[in-house]
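J.: for reference, the sequence and a predicted model appear below.
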Amino acid sequence: MKKIFALFLLALSFTVFSADSLAQYSGDEVIGIWETPGDDNGRIEIFKSANKYYGKIIWLKRKGENGEVLTDKNNPNKALQNRPIIGAEILKGFVFNKDEDRWEDGEIYDPKSGNTYSCQISLQDKNTMKVRGYIGFSLIGRTEYWKRVK
């Protein structure tokens, strides 16, 4: 009886691991529309171009004063300070690392500060994406969890 119970527990432990937790991704799972967290959230469309992944802002909760279009006024490149934030590419040049199941070697741009950071992306599950922006080492930075919209 003890052996049967032990076998049952062993079999049960294998079913606890879902397909998502053991999945090896192909890379394109990150493509889609993702919503950022917080009161001032937005939506980012992630797409692939020439085997790299990029993301652009397609919607913002925050609106400009008197209905004005929000511009990228904090961009360090003066030529870009008048461009609308909606449509701005904020994720650039990510490469999928299949051994680590993450997207890396990319950058994330923060239009609020005008700063660009190194970044890594990983999926927690098919609808939750971990976005880690950092300076220098990934230990020093900020993590956000974005939710899939589409």
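T.: Yep, that arrived.
J.: C-alpha only now, for contacts and for neighbours.
T.: Fine.
J.: tell me the buried residues in the longest helix belonging to the chain?
T.: The helix of greatest length in the chain, counted in residues with DSSP state H as the criterion, is given as helix 2-16. Residues of helix 2-16 classed as buried: none (neighbour count, 16 or more other C-alpha atoms under 10 Å).
J.: got it, and stretch 73-85?
T.: By neighbour count on 16+ other C-alpha under 10 Å, the buried set for stretch 73-85 is K73, N74, N75, Q81, R83, I85.
J.: cool, stretch 129-143 as well?
T.: By neighbour count on 16+ other C-alpha under 10 Å, the buried set for stretch 129-143 is M129, K130, V131, R132, G133, Y134.
J.: likewise stretch 109-125?
T.: Within stretch 109-125, the residues that qualify as buried are Y109, D110, P111, T116, Y117, S118, C119, Q120, I121, S122, L123, counting by 16+ other C-alpha under 10 Å.
J.: one more structure, for comparison:
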Amino acid sequence: MACRFGAIIAIVAALLAAPAAKAQAGGEVSGIWLTQAGDAKVRVSKCGGGICGVVVWLRAPSDPATGKPQVDDKNHNPSLAKRPIIGLPLFSGMQPAGPSKWSGQIYNADDGNTYASNVSVAGPDSLRVEGCVGALCGGETWTRAGR
């Protein structure tokens, strides 16, 4: 009988713990996130009722050819093409779109284009960032860079 009682306690304990684990799954969006490729860190913070994201670190902060800081040279607007990548805002108009989810636009410095985007907290240390062109969407998972 003692074995069955122990099993019942374990099942009850698991059921009681389950809601707490689910509540933590969303996590907090604010913080510094490492991109999936590991080549940049982005500081995400709450701003204007939504969220903002700014590049704060690059694995290769300098252009190998010139030795100067990386700039937004793929930007189609010549007046923006000389701004540094570190400090570059990536998110625009990111407004709440559900629990732990925001929708707006994301700038891709790799091609100089802005895309419709969704950002969602997938766990305490996991951020899903998606961009779309029409119906074609792709994304990556960023990880929290320390606490």
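T.: Perfect, thanks for sending it. On a predicted model such as this, the values are computed, not experimentally measured, just so you know.
J.: TM-score for the pair, please.
T.: TM-score for the superposed chains, counting by TM-score structural alignment, normalised by the length of the second structure: 0.80, backed by 142 aligned residues with a C-alpha RMSD of 2.7 Å.
J.: returning to that earlier point: can you list the buried residues of stretch 129-143 of the first structure in JSON lines and add secondary structure and distance to K150 of the first structure?
T.: Converted to JSON lines, those look like this (DSSP: H, G, I helix; E, B strand; the rest coil; distance: C-alpha to C-alpha, whole Å):
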{"residue": "M129", "secondary structure": "strand", "distance to K150 of the first structure": "13"}
{"residue": "K130", "secondary structure": "strand", "distance to K150 of the first structure": "16"}
{"residue": "V131", "secondary structure": "strand", "distance to K150 of the first structure": "17"}
{"residue": "R132", "secondary structure": "strand", "distance to K150 of the first structure": "21"}
{"residue": "G133", "secondary structure": "strand", "distance to K150 of the first structure": "23"}
{"residue": "Y134", "secondary structure": "strand", "distance to K150 of the first structure": "27"}
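J.: how far away is the nearest residue to E35 of the first structure once chain neighbours are set aside from S21 of the first structure?
T.: Computed as C-alpha to C-alpha, 6 or more residues apart in numbering, the closest residue to E35 of the first structure that is not its neighbour in sequence is R43, at 4.4 Å. In this view, R43 of the first structure and S21 of the first structure are 26 Å apart by C-alpha to C-alpha, to the nearest Å.
J.: in terms of neighbours, single out the busier of these two.
T.: R43 (22 against 11; other C-alpha atoms under 10 Å).
J.: which stretch of the second structure is the longest strand seen in the first structure matched to in the alignment?
T.: Secondary structure of the first structure read by DSSP state E shows that its longest strand is strand 115-125. Aligned by TM-score structural alignment, strand 115-125 of the first structure falls on residues 113-123 of the second structure.
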